[in-house]
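**Q** Predicted model follows, preceded by the sequence.
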Amino acid sequence: MAAFHFELVSPEKHLFSGEVESVVAPGADGQFTVLKDHAPVMTTLKAGVVTVSGDGKVEKLFVRGGFADVNASGFTILAEQAIPLAEIDLAKVDADIQNAREDIADAKSDDARLAASDKLAQLQELRAAIVG
């Protein structure tokens, strides 16, 4: 399979840069796969898993939103947050989910309740990505 250049960048760090054979990304309108010579497209991403394949290896990273840009020079993802799945501690995620539930129950205002609900939803998306 032909290779193309892919980069995944978050505000914290440059997570991936290299030649790959395919990338599956969680687009706002559903998952999409990019191969070499894909038509140019720019879209938003929802929370989910980016699967990068090349040289017989597969790497999976959780992204929480962002932008995807496919053009003649390759494919770039600018993620709001990105974490390699292998670096995520499921026990910590479960504890954070419990804390978020408690924050919702203890919220004293609608804004605090909304913020805690958003955090809970993000953590549940992360957990779902980990356990598959």
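**A** Arrived safely.
**Q** from here on, contacts and neighbour counts on C-alpha atoms
**A** Fine.
**Q** Could you grab the helix/strand/coil label for Arg101?
**A** Of the three states, Arg101 takes helix according to DSSP: H, G, I helix; E, B strand; the rest coil.
**Q** Correct me if wrong: it contacts Leu120.
**A** Yes: judged on Cα atoms under 8 Å, Arg101 makes contact with Leu120 at a distance of 6.8 Å.
**Q** Just the helices from this protein, written as ranges.
**A** Using DSSP state H, the helices of the chain run over 90-106, 110-131.
**Q** out of the ones you listed, nearest to Lys13?
**A** helix 110-131 (19.0 Å; Cα to Cα).
**Q** Could you list every helix and strand that the closest one packs against?
**A** In this structure, helix 110-131 makes packing contacts with strand 48-54, helix 90-106, judged by 3 or more Cα pairs under 8 Å, 6 or more residues apart in numbering; DSSP states H and E.
**Q** which one of these is the most hemmed in?
**A** strand 48-54 (a mean of 21; mean count of other Cα atoms under 10 Å).
**Q** Lys119 versus the closest residue to Phe6 other than its chain neighbours, what's the distance?
**A** Closest residue to Phe6 apart from its sequence neighbours, by Cα to Cα, 6 or more residues apart in numbering: Phe75 at 4.8 Å. Distance of Phe75 to Lys119, given as Cα to Cα, to the nearest Å: 29 Å.
**Q** let's bring in a second one:
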Amino acid sequence: MAGTFTFHVVSPEGDVLKEEVEFVVLPGIDGELGILPNHAPLIAALETGVITYTVNGKKKKAAISGGFVEVSENKATVLADTAEVAEAIDVERALAAKERAEKRLAQKSPDTDMKRAEYAFRRAIARLNAADGKNL
């Protein structure tokens, strides 16, 4: 094994994930960020999307809704607005949220908060992609 580093994901609800990982891919606002052991210090903004991380050679996923990552001293910490590991995602609830957001976006009513509807849609898509990606 080439080495590992500590990967920690925190949301306002508390710790979501803390693992020794081999590799992490994060949804940065300017594109994907790949983190390996002994990465140079880094602070970057994240957007809504899927985190992919490797533990003992096995890929795992989590969904986040924005936030930041700090990498230093062989540790990567994500401070996310919301975060869920794939196993904790309720797929039926995520599908329902996606459908509600699609309806609000399609209405284009002056009463609809379009930014909020877009955020809800992107979050639902990220959750579905992290869960299994088959429900899109």
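**A** That came through fine. Because the structure is predicted, anything quoted here is derived from the model rather than measured.
**Q** Mind checking the TM-score on these two?
**A** The TM-score (TM-score structural alignment, normalised by the length of the first structure) is 0.82; 131 aligned residues with a Cα RMSD of 2.3 Å.
**Q** about what we covered before: Phe75 and Lys119 of the first structure: who's more crowded?
**A** Each of Phe75 of the first structure and Lys119 has its neighbours counted (other Cα atoms under 10 Å); Phe75 has more, 24 against 19.
**Q** contacting residues for that one?
**A** Listed by Cα atoms under 8 Å, 6 or more residues apart in numbering, the contact set of Phe75 of the first structure reads Phe4, His5, Phe6, Glu7, Val34, Ala68, Asp69.
**Q** Which among the residues you listed count as buried?
**A** Listed as buried from the contacts of Phe75 of the first structure are Phe4, His5, Phe6, Glu7, Val34, Ala68; burial here means 16 or more other Cα atoms under 10 Å.
**Q** out of those, which are inside strands?
**A** Phe4, His5, Phe6, Glu7, Val34, Ala68 (DSSP state E).
**Q** Counterpart of the last one over in the second structure?
**A** Mapped onto the second structure by TM-score structural alignment, Ala68 of the first structure lines up with Val69.
**Q** how near is the residue found closest to its match once you drop the neighbours it is linked to in the chain to Phe68 of the second structure?
**A** Sequence neighbours aside, Val78 is the residue nearest to Val69 of the second structure in space, at 4.3 Å (criterion: Cα to Cα, 6+ apart). The spacing between Val78 of the second structure and Phe68 of the second structure, counted by Cα to Cα, is 6 Å.
**Q** The two: who's more crowded?
**A** Counted by other Cα under 10 Å, Val78 of the second structure and Phe68 do not tie: Val78 has more neighbours, with 25 against 17.
**Q** Show the contacting residues for the more buried one.
**A** Phe7, His8, Val9, Val10, Gly67, Phe68, Val69, Glu70.
**Q** again, only this time at 7 Å
**A** Shown in contact with Val78 of the second structure (Cα atoms under 7 Å, 6 or more residues apart in numbering): His8, Val9, Val10, Phe68, Val69, Glu70.
**Q** Turn these into a markdown table, including distance to Leu95 of the second structure.
**A** Shown next, in a markdown table, are those (distance: Cα to Cα, whole Å):
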| residue | distance to Leu95 of the second structure |
| --- | --- |
| His8 | 27 |
| Val9 | 24 |
| Val10 | 24 |
| Phe68 | 26 |
| Val69 | 28 |
| Glu70 | 31 |
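**Q** of those residues, closest to Asn129 of the second structure?
**A** Val9 (18.0 Å).
**Q** count of residues packed around Ser22 of the first structure?
**A** 22.
**Q** With Val24 of the first structure instead?
**A** For Val24 of the first structure, using other Cα under 10 Å, the count is 16.
**Q** Same question for Thr76 of the first structure.
**A** The burial count for Thr76 of the first structure: 19, using other Cα under 10 Å.
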